[in-house]
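Participant: just to be clear, the model below is a prediction. Sequence and coordinates:
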Amino acid sequence: MNDMRPGLDLRPAAEPAPEIRNYTMNFGPQHPAAHGVLRLILEMDGEVVQRVDPHVGLLHRGTEKLAESKPFNQSIGYMDRLDYVSMMCNEHAYVRAIENLLGIEAPERAQWIRTMYDEVTRILNHLMWLGSNALDLGAMAVMLYAFREREELMDAYEAVSGARMHATYYRPGGVYRDLPDHMPRYKESPWRKGKTLKKFNEWREGSLLDFLEAFADDFPTRVDEYETLLTENRIWKQRTVGVGVVSPELAKQWGMTGVMLRGSGIEWDLRKKQPYAKYAEVDFDVPVSSGGDCYDRYLVRVAEMRQSARIIKQCVAWLRANPGPVMVDNYKIRPPSREEMKESMEGLIHHFKHFTEGYCVPAGETYAAVEAPKGEFGIYLVSDGANKPFRLHARAPGFAHLSSMDAVIRGYMLADAVAMIGTYDLVFGEVDR
């Protein structure tokens, strides 16, 4: 029987409406599209990103502190291992800083070689970026195409330094050695007898300069192939057009450099604005796009590869016509040649002294920057007159770009965050240091 007492309601109370809350998720550091050791903590409203908190330091190796405990010439190899896709460009900034404090300048031929290999490095970097970024967004074939050309240029690295990646080829006062007169060739495999290698060795019949000239002549047609796969591909454009828009004001506020600036319509390139090496003497254009989205940055990088091939051809022409020394004739800076080392005890002692104790650099401070493939890579160097740096700091473009991630990605979808991370072109050796 129902209780009819006044004021008593036995009906079940209505449940309060559930409170809608954002949830957080980890993106990386094991995520395949996190480019290694990036960890993002994303605050999500469904599939929409509300907040991004980048966590760095998972690849921190104390590079700047290690450099303070070693003679100047023993830290060149550490520069290779910062942005390990832009090796010689990192070396270039470091040796330029040392040369500034020493008050020396590399011979003209060495500067042309540096200019040429900076552009070889730029192509290597952009090919890695193109292949990995396309793979992040679901395009598989581009990676295979890009690595086909990377293999050719890695052989050019190996020909001058003996190493395919960490070259340590640039030295204060010049470069390690002059360009070789011949390129290594492919040899017939014992398991594939009778297979002709003539086509593979066609560019390798002459010197390194002949090889690079043949590559630079052929490379624009290869870039055409990449563009055939991507530029007008509707899926590629749906994933990149209007995604990750960086306005010119935002780019300047966050200290962006390189393609991140030029993709937003700001024509800033250290090779033009503050020329170093022989960039003032070569003819090239600075690609700029005005949209500021992922697609614009893709277009700028593709155009930069074409310009790099153009610069390489000009460097090859000059180097062919102008032999000369590639290292300063200063025994305090350069090690003895093998002939000098074997001819006298003095040369042998000088060799060991150079590679163990090194040389003292006058007290002072300097900043040297280069237009690396990812942006402005600079070295701030302080010397107290000893044989090792008192202080070294690397200005890594990727660190400034990563810092802007919350401001740029907020409001986009989770899948757009993958596209944006890719277009930043991050390498965590330089971000974490």
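Facilitator: Perfect, I can see it now.
Participant: going by C-alpha atoms from here, please, whenever you check contacts or count neighbours.
Facilitator: OK.
Participant: Val48 contacts Ala415, correct?
Facilitator: No - contact criterion C-alpha atoms under 8 Å: Val48 and Ala415 do not qualify, at 9.3 Å.
Participant: take a look at this one as well, against the first:
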Amino acid sequence: MRSWSASDTVRLPGNGGPLRLHDTVTGTLRTTSPGPTARMYVCGITPYDAAHLGHAFTYLVFDLVNRVWRDAGHDVDYVQNITDIDDPLLERAEANGEDWRALAEREIEVFRADMAELRVLPPRSFVGVVESIDLIVELIERIRACGAAYDLDGDIYFAAESAPRFGEVSGLDREEMLELFAERGGDPQREGKKDPLDWLLWRAERPGEPAWETSLGRGRPGWHVECSAISLHELGVGFDLNGGGTDLVFPHHEMGAAEARCAIGTGPHAQLYSHVAMVGLGGEKMSKSRGNLVFVSRLRAQGADPMAVRTAMLGHHYREPWDWSDAELTAAAERLERWRAAAALPSGPDAMPVLHRIREALADDLDTASALAELDSWAAAALAGGAGDTSAPVLVRDTADTLLGLRL
């Protein structure tokens, strides 16, 4: 599947330091230690709507990871999926009276445009489920071969009892798992399952639903197995970072980790799991089920500067839930204009300390608030006037662009 266009970045003087991130599995800050190429997988959208601000915040966060790693001298192999076949997509297409493929194609194109306008660096591989059916079937066959799968009326389930490390990602107890599984697309009440926590790997064909002819029979994949198959194929076992929103910790990443361990027989699926807090509106989590969504594409259509949208999001730490408001965008636009006015001056205060401190802030668990405060301080000093360095505005512009993804 085609990705989106990449924005240019400038090589900054020197190199940034190693990145520390919060690891969901251990609950601690860990220093990432990728090799020459850092490998990162981030779960993508289900395209029955384009990106709302909760999605955009997640992809912005992992865009920062990408930028910090690159600034530290690593190449980055970034992979992202698109769930272009799933129940919510089919339900929305039926409600709209349109073909599910046309709906997915349209919303994926809006998503691409949103990401490009927000200056999110594109993944090397942007992969849809539909184009990955063979990979997914192959993984399910491997899970079957290790004895972890069973058939139920033509459907294929993963037996949770076959995963001795089940719970390693989320750290949840059984009751918490059951509650979240029911809320997040699971079927704990289905009769005939060996355990309510067993999850669907392959859904046998139902009347009126799309299906593919495979060695498993006619049908389509369950949800979690798509990311296991795509990530293992594209990045291999034990890649550096698996990311997404906090709503993916369980069941999605927990069950994906179990599938991968079963299929590969060794090591963790990913070295580190990192998750982004939810964005709310009016005190409630922004979600499609509630209908309280703010879409990036609609903000752009209303004339919002994508860099102001990005600035507003950068003002929040990725592990802290926060609420979007019109006031957020207004304040961010004003802040951005001050930076731009200062960066347009013929000279300004020495910018090397700014570069150094922004690097330090981002390497420390993506402390974006401190990074933006450095831009505020430099801009205030520059706008106050006085003698300055003619190279400073250029370095500030390059630093904001390369490290923060902000075009000043």
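Facilitator: That came through fine. Please read these numbers as outputs of a predicted model, since none were measured by experiment.
Participant: how close are the two chains, by TM-score?
Facilitator: Once superposed, the chains reach a TM-score of 0.25 (TM-score structural alignment, normalised by the length of structure 2), with 180 aligned residues with a C-alpha RMSD of 7.5 Å.
Participant: more neighbours: which of Val48 and Ala415 of structure 1?
Facilitator: Legend: neighbour count by other C-alpha atoms under 10 Å for Val48 of structure 1 and Ala415, higher for Val48 (19 against 14).
Participant: any idea how far the more buried one is from Arg39 of structure 1?
Facilitator: Distance of Val48 of structure 1 to Arg39 of structure 1, computed by C-alpha to C-alpha, to the nearest Å: 18 Å.
Participant: cool, and Cys294 of structure 1?
Facilitator: 21 Å.
Participant: those two: who's more crowded?
Facilitator: More crowded of Cys294 of structure 1 and Arg39, by other C-alpha under 10 Å: Cys294, with 26 against 20.
Participant: next SSE after the helix or strand hosting Met177 of structure 2?
Facilitator: For Met177 of structure 2, the element it lies in under DSSP states H and E is helix 174-183. The helix or strand immediately downstream of helix 174-183 of structure 2 is strand 199-204, counting by DSSP H and E.
Participant: in this structure Ile379 of structure 1 contacts Ile98, no?
Facilitator: No - checked against C-alpha under 8 Å, the pair Ile379 of structure 1 and Ile98 is beyond contact range at 9.6 Å.
Participant: list the contacts of Ala342 of structure 2.
Facilitator: Counting by C-alpha atoms under 8 Å, 6 or more residues apart in numbering, Ala342 of structure 2 touches 348, 379-380, 382-383, 393.
Participant: in helices, which of the residues you listed fall?
Facilitator: 379-380, 382-383, 393 (DSSP state H).
Participant: would you tell me which one of those residues comes nearest to Arg300 of structure 2?
Facilitator: Closest approach between these and Arg300 of structure 2, by C-alpha to C-alpha: Ala379, at 26.2 Å.
Participant: which non-adjacent residue is nearest that closest one?
Facilitator: Ranked by C-alpha to C-alpha, 6 or more residues apart in numbering and with sequence neighbours excluded, the top spatial neighbour of Ala379 of structure 2 is Ala342, at 5.1 Å.
Participant: for structure 2, what spans make up the helices?
Facilitator: 53-71, 87-96, 100-117, 133-145, 174-183, 224-235, 254-264, 296-301, 306-314, 326-343, 352-363, 368-383, 392-404.
Participant: okay, now the residue found closest to Gly244 of structure 2 once you drop the neighbours it is linked to in the chain: neighbour count?
Facilitator: Of all residues not flanking Gly244 of structure 2 in the chain, His275 sits nearest, at 5.2 Å (C-alpha to C-alpha, 6+ apart). By other C-alpha under 10 Å, 23 other residues sit near His275 of structure 2.
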